[in-house]
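Chemist: fold the following, please.
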Amino acid sequence: MNFSMGEFSTITGLGIHTLRYYEKEKLIIPARKDNGRRCYSENDVSWIQFIKRLKDTNMSIKEIRKYAELRVKGNSTLIERMEMLKEHRIVLKEQIAKSQESLGHLDDKIEYYQTEIDKQHESAE
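Modeler: Okay, the predicted model is just below:
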């Protein structure tokens, strides 16, 4: 099934300006109809969903662009793409560990405040 830019925008949840930016950055290369209009496929939907997941993990547009370039080259780049994802996974795990540590500190501080508030309420009774 093929989608117009408007339909594709709705399906992916990305604005038309974002889609044009992604095209300019060569993250996505839509097919064109005879009249020059962009034409997106189900594969493009899957690809955009993957790009969104990479962005959600804080992968930079520069790195996503590099991955996209390798993807266009085909299966000869599978190892390189896998290595990129492995490296990004390491960075993501480090970010998660830092976030979990920060969450622990916040939980400790919240617990401290709750204890102090409870003490004040007990002494007021």
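
Chemist: going forward, measure contacts between C-alpha atoms and count neighbours the same way
Modeler: Will do.

Chemist: quick one, longest helix in this protein?
Modeler: Using DSSP state H to define each element, the chain has its longest helix at helix 78-124.

Chemist: please compute how far that one lies from its chain's middle.
Modeler: Mean-position distance between helix 78-124 and its chain equals 20 Å (C-alpha atoms, centre = their mean, to the nearest Å).

Chemist: show me what it packs onto, helices and strands only.
Modeler: Packing partners of helix 78-124 (3 or more C-alpha pairs under 8 Å, 6 or more residues apart in numbering; DSSP states H and E): helix 61-73.

Chemist: excluding chain neighbours, give the residue nearest to residue 70 in space.
Modeler: residue 77 (5.8 Å; C-alpha to C-alpha, 6 or more residues apart in numbering).

Chemist: ok, longest strand in this protein?
Modeler: Determined from DSSP state E, the single longest strand within the chain is strand 38-41.

Chemist: now the other sequence, so there's something to compare against:
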Amino acid sequence: MTIAEVSKKFNLSADTLRYYERIGLIPRVNRTKSGIRNYTEEDCRWVEHVKCMRGIGLSVELLMEYARLYEQGEETIGARKELLIEQRKNLMIKMEEMTKVRGRMDDKIAGYEQAILEISPKLLF
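Modeler: Alright, predicted model coming up:
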């Protein structure tokens, strides 16, 4: 796949894809004889993984560490697992916080809806 196709598929700009490759978040993408990037299915899996992890708030630096560990091979499986376990814990905390915030927003919205109902009859006259 070309960079334009991958960009469209994952809704990421070509600049972002080049940046991810340059800093090592995704492995170097093979190129055609004319120098055009040629993304494989494996490359796309990396892009999907990085996009997913960025979407839940993992930092670029943390993902760079994960990619570095991956490049070192099977002896880092345990370290990669621990890194993901720690980030899952952080995600669960964020989700709990967001649930509380959503509850507060729901209460505020309900209060405004009640205020609108109370005001509405007055607006008719």
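
Chemist: got the angle for the very next helix or strand once past the longest strand of structure 1 vs helix 61-73?
Modeler: Going down the chain from strand 38-41 of structure 1, the next helix or strand is helix 42-56, by DSSP states H and E. Angle, helix 42-56 of structure 1 to helix 61-73, by axes from the mean of the first three to the mean of the last three C-alpha atoms, to 10 degrees: 150 degrees.

Chemist: list the contacts of helix 42-56 of structure 1.
Modeler: Here helix 42-56 of structure 1 makes contact (C-alpha atoms under 8 Å, 6 or more residues apart in numbering) with 1-2, 8, 11-12, 28, 30, 61, 64.

Chemist: now swap in stretch 20-40 of structure 2 and tell me
Modeler: With C-alpha under 8 Å, 6+ apart, stretch 20-40 of structure 2 has contacts from 1-3, 6, 43, 46-47, 50, 60, 63-64, 67-68.

Chemist: mind listing what residue 114 of structure 2 touches?
Modeler: Residue 114 of structure 2 neighbours (C-alpha under 8 Å, 6+ apart): none.

Chemist: re the thing from before, what's the average distance of the longest helix of structure 1 to structure 2?
Modeler: Following superposition, helix 78-124 of structure 1 is found to deviate from structure 2 by 1.5 Å on average (mean C-alpha distance after the TM-score superposition for structure 1).

Chemist: angle of that helix against helix 42-56?
Modeler: Interaxial angle of helix 78-124 of structure 1 relative to helix 42-56 (the same axes, to 10 degrees): 50 degrees.

Chemist: returning to that earlier point: quick one: buried residues of the longest strand of structure 1?
Modeler: 38-40 (16 or more other C-alpha atoms under 10 Å).

Chemist: if anything else comes up later, I'll come back, but that's it for now.
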